[in-house]
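> heads up, no residue letters with this:
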């Protein structure tokens, strides 16, 4: 008889490890060599984790609240436990959705094409996934042409002339990798 002993540690994959793997596979990708990285936000993986946790928390809340009410009706546990589960679930959802709203469309990396006519912007969408958009440099609104906002110490808005999409560029913790190429993207065009 053939027996196999499995360690219980093999089955101890927690949510954080799974999300880290997904985020690293998404944000660990290299850009093609035709684009040169100009700006990087090193904490984009942490923001992606918030968005992924938001999805899992919402699913757990939608499953947990009806289940707790059903178990309360069946007298498995008291109504105080049911109300505690409800309050914790809804509070957690509100917190994570608020953080997710504040951090959605955050730019992780900005690339400049070698011919200096296009820029590729990699940003975080509402689901915690990386999205890439290629923008013509003539369509980028320079920071000097944008009105001052109360959020400017935290992030600047990356806007386009021909689109309503707005992205957030963190100025406090973001790293400008190539200042000259950064100015090529965000300087005021004299056309």
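It's in. Computed from a predicted structure; not experimentally measured.

> contacts and neighbour counts: CA atoms only from here.
Fine.

> Neighbours of residue 150, how many?
As a burial measure, residue 150 scores 7 neighbours (other Cα atoms under 10 Å).

> so is it in a helix, a strand, or just coil?
Under DSSP: H, G, I helix; E, B strand; the rest coil, the three-state class of residue 150 is coil.

> Check the spacing between it and residue 103 real quick.
16 Å (Cα to Cα, to the nearest Å).

> tell me what the longest helix seen in the chain is packed against?
When the chain is parsed with DSSP state H, its longest helix is helix 44-73. Where contact means 3 or more Cα pairs under 8 Å, 6 or more residues apart in numbering; DSSP states H and E, helix 44-73 is packed against helix 15-27, helix 79-103.

> got the angle between the shortest one and helix 44-73?
Using axes from the mean of the first three to the mean of the last three Cα atoms, to 10 degrees, the interaxial angle of helix 15-27 with respect to helix 44-73 works out to 140 degrees.

> Repeat that for the last one.
Using the same axes, to 10 degrees, the direction of helix 79-103 lies 160 degrees away from that of helix 44-73.

> Show me what the helix or strand following helix 79-103 is packed up against.
On the C-terminal side of helix 79-103, the nearest following helix or strand under DSSP states H and E is strand 107-113. Counting contacts by 3+ Cα pairs under 8 Å, 6+ apart, the secondary-structure elements packed against strand 107-113 are strand 35-40, strand 118-124, strand 166-170.

> from these, which stretch is densest packed?
By mean neighbour count, with neighbours taken as mean count of other Cα atoms under 10 Å, strand 118-124 ranks first of these at a mean of 22.

> ok, so what distance separates the closest residue to residue 187 other than its chain neighbours from residue 161?
Leaving aside its chain neighbours, residue 187 sits nearest to residue 142 (5.8 Å; criterion: Cα to Cα, 6 or more residues apart in numbering). Between residue 142 and residue 161 the computed distance is 10 Å (Cα to Cα).

> Below is structure B, check it against A:
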């Protein structure tokens, strides 16, 4: 009877030992798998951070290259603010006309003003808008500032567009068509046109009589006498 109990106890012990080993190896495998996943996740994060850093570094380098370009002023127009303000007058005129005509029509329907008043307000608003729009064509693309880079191969024009906004464009000096003899004189010699070889439709207006040449030697070397 004791021998049988011993055999059973030994069998139970072997089974418990086997179960314990199985649990141990299962836990070890789970821990190793989790460690492997964490290592892969960390490696992926390091790779992603490296890629982001490289992109940021490249972008910063490109931006710093553009910002590092030094421009020297060689010409400026003191009246450029006045020209920009004149260009914006048609915007105010158009806005006022858009508000005044419907208001006058509503007052006419309510019999507060005569129908002739509506016609007068409409005529003044539309004619004023057309006049300002036509006159602004003369002021369009007037150059306010001319800059030159350190290499002396590019110039930057700061000019006023049709809506009175400041615009800038960088042009190769070799692309400037500045032969004044080929340019037809303007009305009253108010301005001198600057054309481009690469774009015949694009032109700029230079007011030499009212502008200030900051660097006469550089300006003369580019645009001539």
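Received it, and whenever you're ready, just let me know what you need. Here the structure is a predicted model, which is why all the values come from computation and not from measurement.

> now the helix ranked longest in structure 2, how far from the centre of its chain.
Once structure 2 is assigned using DSSP H, the helix that runs over the most residues is helix 2-67. When C-alpha coordinates are averaged (Cα atoms, centre = their mean, to the nearest Å), helix 2-67 of structure 2 and its chain have centres 48 Å apart.

> if we can go back for a sec, redo the helices and strands packed on strand 107-113 of structure 1 as CSV? Include distance to residue 77 of structure 1.
Converted to CSV, these look like this (distance: least, Cα to Cα, whole Å):
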stretch, distance to residue 77 of structure 1
strand 35-40, 50
strand 118-124, 41
strand 166-170, 46
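
> Among those, which comes closest to residue 59 of structure 1?
When these are compared by Cα to Cα, strand 118-124 sits nearest residue 59 of structure 1, at 20.7 Å.

> post-alignment, that closest one versus structure 2, mean distance?
After superposition onto structure 2, strand 118-124 of structure 1 sits on average 0.3 Å from its aligned residues (mean Cα distance after the TM-score superposition for structure 1).

> matching residues in structure 1 for stretch 153-169 of structure 2?
Per TM-score structural alignment, the counterpart of stretch 153-169 of structure 2 in structure 1 is residues 117-133.

> OK, contacts around residue 23 of structure 1?
Neighbour list for residue 23 of structure 1: 45, 48, 49, 129 [criterion: Cα atoms under 8 Å, 6 or more residues apart in numbering].

> Which of the residues you listed has the largest number of neighbours?
The most neighbours of any of those, using other Cα under 10 Å, belong to residue 48, which has 29 neighbours.

> What separation do you get for it and residue 40 of structure 1?
Using Cα to Cα, we find residue 48 of structure 1 at a distance of 15 Å from residue 40 of structure 1.

> How about residue 139 of structure 1?
Counting by Cα to Cα, the gap from residue 139 of structure 1 to residue 40 of structure 1 is 21 Å.

> re the thing from before, settle it for me: which of residue 142 and residue 161 of structure 1 has more neighbours?
Higher neighbour count among residue 142 of structure 1 and residue 161: residue 142, with 20 against 11, using other Cα under 10 Å.

> corresponding residue for the more buried one in structure 2?
Structural alignment (TM-score structural alignment) places residue 142 of structure 1 against residue 178 in structure 2.

> isn't that match right up against residue 195?
Yes - contact criterion Cα atoms under 8 Å: residue 178 of structure 2 and residue 195 qualify, at 6.9 Å.

> Over in structure 2, find the residue span the longest helix of structure 1 aligns onto.
On the basis of TM-score structural alignment, helix 44-73 of structure 1 is assigned to residues 80-109 in structure 2.

> Go through the matching stretch and flag the buried ones.
Within stretch 80-109 of structure 2, the residues that count as buried by 16 or more other Cα atoms under 10 Å are 80, 83-84, 86-91, 93-94, 97, 100-101, 104-105, 107-108.

> and if you look at stretch 88-100 of structure 1?
By neighbour count, with 16+ other Cα under 10 Å as the criterion, the buried positions of stretch 88-100 of structure 1 are 89, 90, 92, 93, 96, 97, 100.

> what residues does stretch 178-191 of structure 1 touch?
The list of residues contacting stretch 178-191 of structure 1 from outside it, by Cα under 8 Å, 6+ apart, reads 37-39, 112, 116, 119, 137-138, 140-145, 176.

> Most widely separated two among those residues?
Across the contacts of stretch 178-191 of structure 1, the two lying at the largest distance from each other (Cα to Cα) are 37 and 145, at 23.8 Å.

> Then residue 69 of structure 2 would be within a strand, right?
No - when three-state DSSP is applied, residue 69 of structure 2 is found to be coil, with no strand at that position.

> Chain neighbours aside, what residue packs nearest to it?
In space, and not counting its chain neighbours, residue 69 of structure 2 is closest to residue 149: 7.0 Å by Cα to Cα, 6+ apart.
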